[in-house]
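1. predicted model and sequence below, questions to follow.
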Amino acid sequence: MIKNYGDRYHLIDKKALEDKKLDKDQLVEFVKTSGISEIGKNYNIVSIIGSQSTGKSTLLNQLFGTKFDVQNRQQSVGQTTVGIWISKDVQNNVVVLDVEGSDSVERKSGENMVENQTALMALAMSHCFIINVFLNALGQHTSCQLSIIKIIMQQNLKLFQQDSVKHIIFVVRDWDEDANYEEASRRLNGYLLNIWNEIPKPDQYKETDFHELFSVQVVTLVYYKMKKEFADQTNELHSKLANQQDPNFIFKDYDYEKNVRWSDMPQYLSNIWEVISNNKDLNLPNEKILISNMRCQQIKLEALEGVKQLNEDLNNRVRTKFVDNFANECQTIMNIATKIYDKDARDYHIEVYKEKEKELKDELINRFYTYFQKQIEQLKQYYMNMLSENLETLKRESIYNLPDKLNELDMLKLQFEEQLSKSVIEKGLWQEEDHIKYFKQQFDNHLKAFVEAQLATFKQQLDNIIKSECDKIVSSQVLNISPKFWSQIETDYYSMIFDKYQKYEVLLIGLRVQQKQIEDYLNKFEEDCFHNLKQVIAVASGRFKDQLFQQFKAQFVRASDGQPRNWQKLTEEEIFHFYTDARDKVFSLLDLLRIRKIKFIKQSANIKQKAKTLIITSTQKVQYEMSSDADSDDVVLNDVFYTQVKMQLAEDIDVQYQDAIQKHKQDFLQNIPKPFWFLLLFFMYDDVLRWMGNPLLLYPILIILCFIGFCIAIGLHSLPKLAFQWVFKTLNQAVIPLIFGGISKLKGS
């Protein structure tokens, strides 16, 4: 059986009544081909009920230009419309329902429920329903369809309350000028009010006025053969129902947002008919919500599909490199998706629309979050690589430039934070503060490791510099050893250390080393510096003997004006005086050098002032002795080394003294004439030979020669020399003066 005629459709037919379900596929096809789907939600539905064969279809065709089948008046009276037919006003957004007439003789006894179901279906769909009644039937309760309205009210009170106010228009046909309009209107309204008062109602509706749920109008139409008047009256009624510019337009205050879109109407009507045909309680808002849920869910998926390529593109890009303005791109995708969704879903139930819109945004945000995690990793990797590259460059920079460079590197953290803020679509949504905190911690740890490595290298360089400075300080004093030897070294050392200490501290602060670590670094610096000083002094102690000997020579050999002494013009007593004076000074300095008189002074205790010497002032008598409480670490020359140095120094000093005496005597002997020496040798040679033959003289000479050979063999070269010097000195002081004294006396006599 044909259901879809293009301009009209058999919505409820015998099959739908028997199967208790609609042919949804054919209904979908009709909605598309008829153009009804194009009107969206801006429409009204008008249905008509009335007795069978009373011209309902004819009236609809006259009002809306529809083409419902009508009864051939040449045939016998019978049923033309079965169930419900649907069509559309040819010019306006009005959908028309032609409902099967009541009191059908074709219906068997007990089938009144079918009439009730079709009427309820029409009433559930309609915004306005027309009750077609003839003037001569106003007193017939059944003919006026009031019995059906009563059943509808009784079973579906919620239907009226939950959706909207229903418009009821009584169209009184075959009206004549003798009829009383006021009486007819009063009677029809009275019938409805009586029904309202008779039906049982929940407590909350017992006091409800009938007109809060119904808007009732009574319209009269003359006999259809009075064509001009009939046409004028139907046109006027049509204008009320279809022309939004008409002042009497009955849907003037209607909220079209409550309508179901015609694209979703097939599903919606199928659900309603299933409920009605199974005699279940009908809840129109719930049905609309179900439809809205279904369609909004589908539209949401379409919106997600619409931005699928954009999502994939963003995902692919963020896998290889961080995306600049990541949040803007996410927001663009979000806007496109919501625009797609809003275009098709905004006409559905507002709460469902908002709920699905939120689901759409939540799903997109969840996807964006997975991209955001990759974005974070890319950002971290990028800026950590930037840090590593900069640090590699800084390795070639002076460490004193690092504090300023570190401040410049802080810009990387700010840039990371800025990029991260441009990657978040809503502040606090993705715990970006935690990511910033973790990155800064990772950044600072990397920077700290670099600074520690640079400090370790710098510490070695600084250690070498300190050694060099200490060597200069000690060497300058070793070149001219004086009673102020230790005090001057200490003064110069702490002056140098004070400057280095301050610069080192400023450097450590600039390198952002923690205060506790700064203290550790500075303490280690002071300890290492003092250790270096001690090492330099220990090495320099090997030069003490040579330097003291040179200072002895400078004092003994040269006069106060710097000129060499003329030994020939000096007496031996004067030479001996110069000798003992210079020797005592040198030995005094040697005693001074035995113990290091420099104490370890922590700079942290005197950071505001330069270190002060702990050595006694030069105006006091300088005496250095090994005290019982002296630290063994302060000993520069231990007993063995001190004794060895002193002996070697004494040997060298005595050699100088003997050399001076010899020069003095050589000058005296040079005054004796040379012939005297030849004459003396001529007369004494036989005595010399005789002495050599004497064992008492020969053996001592041999013993002396053996002693000299033994000393040379064991390395004591200076011992025979010292022995001869002592003997020569004794003879010189005792025998020679007697000889020359006697000669002088003989010359005088």
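-> Okay, I see it.
2. use CA for all of it now, contacts and neighbours both
-> Noted.
3. and stretch 406-413, which residues are buried?
-> By neighbour count on 16 or more other C-alpha atoms under 10 Å, the buried set for stretch 406-413 is Leu406, Leu409, Leu412, Lys413.
4. same deal with stretch 182-192?
-> Applying 16+ other C-alpha under 10 Å to stretch 182-192 flags Ala184, Ser185, Leu188, Leu192 as buried.
5. so who does the last one touch?
-> With contacts defined as C-alpha atoms under 8 Å, 6 or more residues apart in numbering, Leu192 is in contact with Leu146.
6. what helix or strand does it sit in?
-> helix 181-198 (DSSP states H and E).
7. which SSE is immediately downstream of that helix?
-> Downstream of helix 181-198, the next assigned helix or strand under DSSP H and E is strand 214-220.
8. what packs against the next helix or strand after that following strand?
-> Scanning forward in sequence from strand 214-220 by DSSP H and E, the next helix or strand is helix 227-242. Applying 3 or more C-alpha pairs under 8 Å, 6 or more residues apart in numbering; DSSP states H and E, we find helix 227-242 packed against helix 56-64.
9. pasting the second one now:
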Amino acid sequence: MGKEDCCSTQLIDANGEFNFKGLQNFVSSVKLSRCGLSYAVVAIMGPQSSGKSTLLNHLFYTNFREMDAFRGRNQTTKGIWIANAVGIEPLTIVMDLEGTDGRERGEDDTTFEKQSALFALAVADVVLINMWCHDIGREQAANRPLLKTVFQVMMRLFSPRKTTLLFVIRDKTKTPLEYLEPILREDIQKIWDAVRKPHAHKDTQLSEFFNVEVTALPSYEEKEEQFKDQVAQLRQLFFHSISPGGLAGDRRGVVPASGFSYSVQQIWEVIKENKDLDLPAHKVMVATVRCEEIANEKFSSLMINEDWLALEHEVKEDAVRNFGRRLSSILDNFLSEYDAESVFFEENVRSSKRQQFMSKALQLVHPAFVSQLGHLRVKSLQTFKSQLEQLLRRGEAFAASVRTCSESCITEFDKGCSDAAIRHANWDASKFRDKLIRDIEAHVSSVRNDKLSELKAIYEKQITTALAEPVQSLFDVGGSETWASIRKLLKRETDVAISCFCPALSGFELDQDAFDRMMQSLKDYARSVVEKIAREEAGKVLMQMKDRFNTVFSHDSDSIPRLWTGKEDIKSITLEARSESLKFLSIVAAIRLDEKSDRIESILFSRLLEGKISISSRNSDIADSCDPLASSSWEEVSPENTLLTPVQCLSLWRQFMAETEYIVSQAISAQYSIDWKKVSVLFLSQRYSELFFKLWIFCPILSVRSSVHAYFNDMTG
């Protein structure tokens, strides 16, 4: 889409005639009637030759006629023009108003410009107020009487529709926007407060009628690229401007799109009939112009004053001693000069322009004041950090040290703020003081956390040392009282650590909640040490089970290695060894630090040892939902305390049985070893088949049968 798609149309001509037919063609071209309530209207007002059309063309890709700077500053836009904002969603109608203060209409003929401004605020959802940066704070600036009239008539003719006033400050100077905006908003509020209101709106706030927004743009002629970049950013605000949170998101009383043409025509007719508009007195106008000239001259001189520039340079580098006294003296000199040159002008205007000069002067010097307080804050914070570190190194209590250092540094900062204050402004240093306090609190919090972490780490190390090896030893023994012993050990060592930890925390003067959290944290850590060891044991349970089995199976009660002589009861020994292994499995199946009873051991013994689960069973063998080992959880044990689920225990047991079966077989083989020479004698006295049959029957172990079979094969060739 190009600028030709904007369909620009003159809505009202220079004589105030409404172009209804042109409006109808425009509405048809942009298909406005289809929009329902989903459309927006944006207008612009401001002084003649202030770049309104140029701004709109860059902002909305319209093609309003712009002033040719090389042909002089004259009226470009006559009447009111409208166009479609190209590429903006939803459909947005842009209104370009004839500039105010135009010499073409004459000094006293301001009726049309006031009427057109009223029309813009009555119809538009967003009105751009185009104004020069140097007009901010001026009592008789071009937009000031106009806004006053607008406020009066808006309340008389319309119910509040929440129009957004977007003040666009043109040719912005070096003064930051954050200093210009409060002055502008204050001027707008003063105009509103001064307007006589009907009884129904006597206490109505400005915010009920208008949203006020402020932005600033650099000079188009001097900084064209920067101007275009910032206008492109401003353009983004008009996308979805009527959505909640948008530029006109809380507008009210929107006319449906199908009735837009008739509505705006009637509004214009009403406004044309209202011609009772006042002009400022000639005397006031002359005083306004001359006093403003004097004020501007003094301000220009202040900007290049050597004393001021020297002070400004010094405060950029570091805090300046006697800052407030030096700056007050500079301002007093320029105020005295202004008073002397403006003494014969109308008092109200003279006083107003004096305030305007003072306001601009304070805006100029305020950044230096901010720098001064910034340096004071930084120095105070650095002093606090240094003093606190020294006290803590000497072993002083933390909380007491913080109080001592804080009081000293804040007192010193307050003294510096008093030195920086000037007589002409009641600048509030509380934000800097609050920032200093927040910075101190943040540093205190950081140091406190570090110190508490260091202290806690010491006692955590002590707990780890006290628990790790003893708990590991208890697991190695693996008896029926393992968890009871662990609980007793955990409680004893935790109590010892806490009894030492409490006095160490007293110097921090923690509140009860923080103190309780630290205590609980230490207790939780001690518990976590035990839990970690338990989980490690669970991770190597199969190896531990096999070690226990080998120890019990291969050694007698005196820990002497067994010799399989044929007199041993291998079945009983095997059962005892498996029982010890299964007991260890039940110990590490769950964490039992809460003294809650469970049936894990009885289930494992009844199901695995007494139930004789086969090592060759498949998962289908335990498909029965009633089988406790078919579950993924223990009834009495929470998931967080479960180390090995029933299914995992069953799987481990099968693996254990499979990997220990060979040891049992070897023992049986050794017990059934035969002196084959004696068998040979027996073979000579009995028939081969009878002996072989007996050996085969009474040697059920496969390895022994194989030996018998091989031997007799050798004997018989």
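-> On my side now, so go ahead. In this text, all values refer to a predicted model and were calculated from it rather than measured experimentally.
10. tm score of chain vs chain?
-> Remark: TM-score between the superposed chains equals 0.35 [TM-score structural alignment, normalised by the length of structure 2]; 353 aligned residues with a C-alpha RMSD of 6.9 Å.
11. re earlier: now the buried residues of stretch 406-413 of structure 1 as TSV including distance to Phe549 of structure 1 and secondary structure?
-> Rendered in TSV, the data for those read as follows (distance: C-alpha to C-alpha, whole Å; DSSP: H, G, I helix; E, B strand; the rest coil):
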residue	distance to Phe549 of structure 1	secondary structure
Leu406	56	helix
Leu409	60	helix
Leu412	65	helix
Lys413	66	helix
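12. list just the nearest of the residues you listed to Gln517 of structure 1.
-> Closest approach to Gln517 of structure 1 among the buried residues of stretch 406-413 of structure 1 (C-alpha to C-alpha): Leu406, at 18.2 Å.
13. distance of Glu408 of structure 1 relative to Gln648 of structure 1?
-> According to C-alpha to C-alpha, to the nearest Å, Glu408 of structure 1 and Gln648 of structure 1 sit 63 Å apart.
14. how close does Lys56 of structure 1 sit to Tyr9 of structure 1?
-> For Lys56 of structure 1, the distance to Tyr9 of structure 1 - C-alpha to C-alpha - is 17 Å.
15. I misspoke; the intended subject was Ala538 of structure 1.
-> Going from Ala538 of structure 1 to Tyr9 of structure 1 by C-alpha to C-alpha gives 119 Å.
16. between these two, which has more neighbouring residues?
-> Tyr9 (23 against 15; other C-alpha atoms under 10 Å).
17. can you tell me the element the more buried one falls in?
-> Assigned by DSSP H and E, Tyr9 of structure 1 falls in strand 8-12.
18. buried set for the helix or strand just after that strand?
-> Next along the chain after strand 8-12 of structure 1, taking DSSP H and E as the criterion, comes helix 14-19. For helix 14-19 of structure 1, a neighbour-count test (16+ other C-alpha under 10 Å) marks Ala16, Leu17 as buried.
19. ok, Ile169 of structure 1 - contacts?
-> Residues near Ile169 of structure 1 by C-alpha under 8 Å, 6+ apart: Cys128, Phe129, Ile130, Ile131, Val216, Gln217, Val218, Val219.
20. which ChimeraX command selects the buried ones in the residues you listed?
-> Filtering the contacts of Ile169 of structure 1 down to the buried ones (16+ other C-alpha under 10 Å) takes a single ChimeraX command:
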select :128,129,130,131,216,218,219
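21. can I get the contacts of Ile169 of structure 1 in CSV including distance to Asp546 of structure 1?
-> Putting the contacts of Ile169 of structure 1 into CSV (distance: C-alpha to C-alpha, whole Å) gives the following:
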residue, distance to Asp546 of structure 1
Cys128, 131
Phe129, 134
Ile130, 138
Ile131, 140
Val216, 136
Gln217, 138
Val218, 142
Val219, 143
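22. out of the contacts of Ile169 of structure 1, which is nearest to Thr730 of structure 1?
-> Out of the contacts of Ile169 of structure 1, the member with the shortest distance to Thr730 of structure 1 (by C-alpha to C-alpha) is Cys128, at 157.8 Å.
23. roughly how far apart are the closest residue to that closest one other than its chain neighbours and Ser185 of structure 1?
-> Leaving aside its sequence neighbours, Cys128 of structure 1 sits nearest to His167 (C-alpha to C-alpha, 6 or more residues apart in numbering; 4.4 Å). From His167 of structure 1 across to Ser185 of structure 1, the span is 15 Å (C-alpha to C-alpha).
24. ok, which stretches of the stretch 301-450 of structure 2 are helices?
-> Along the stretch 301-450 of structure 2, the segments classed as helices by DSSP state H, counting those that start in this stretch run 306-317, 323-341, 347-393, 398-420, 430-477.
25. could I get those as JSON lines with mean neighbour count and distance to Arg144 of structure 2?
-> Output for those, formatted as JSON lines (neighbours: other C-alpha atoms under 10 Å; distance: least, C-alpha to C-alpha, whole Å):
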{"stretch": "helix 306-317", "mean neighbour count": "15", "distance to Arg144 of structure 2": "32"}
{"stretch": "helix 323-341", "mean neighbour count": "16", "distance to Arg144 of structure 2": "24"}
{"stretch": "helix 347-393", "mean neighbour count": "19", "distance to Arg144 of structure 2": "14"}
{"stretch": "helix 398-420", "mean neighbour count": "18", "distance to Arg144 of structure 2": "35"}
{"stretch": "helix 430-477", "mean neighbour count": "15", "distance to Arg144 of structure 2": "32"}
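26. got those helices as TSV, with distance to Val647 of structure 2 columns?
-> Output for the helices of the stretch 301-450 of structure 2, formatted as TSV (distance: least, C-alpha to C-alpha, whole Å):
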stretch	distance to Val647 of structure 2
helix 306-317	74
helix 323-341	80
helix 347-393	56
helix 398-420	54
helix 430-477	22
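27. mind checking which of those is nearest Ile129 of structure 2?
-> Of all the helices of the stretch 301-450 of structure 2, helix 347-393 sits nearest to Ile129 of structure 2, with 20.5 Å by C-alpha to C-alpha.
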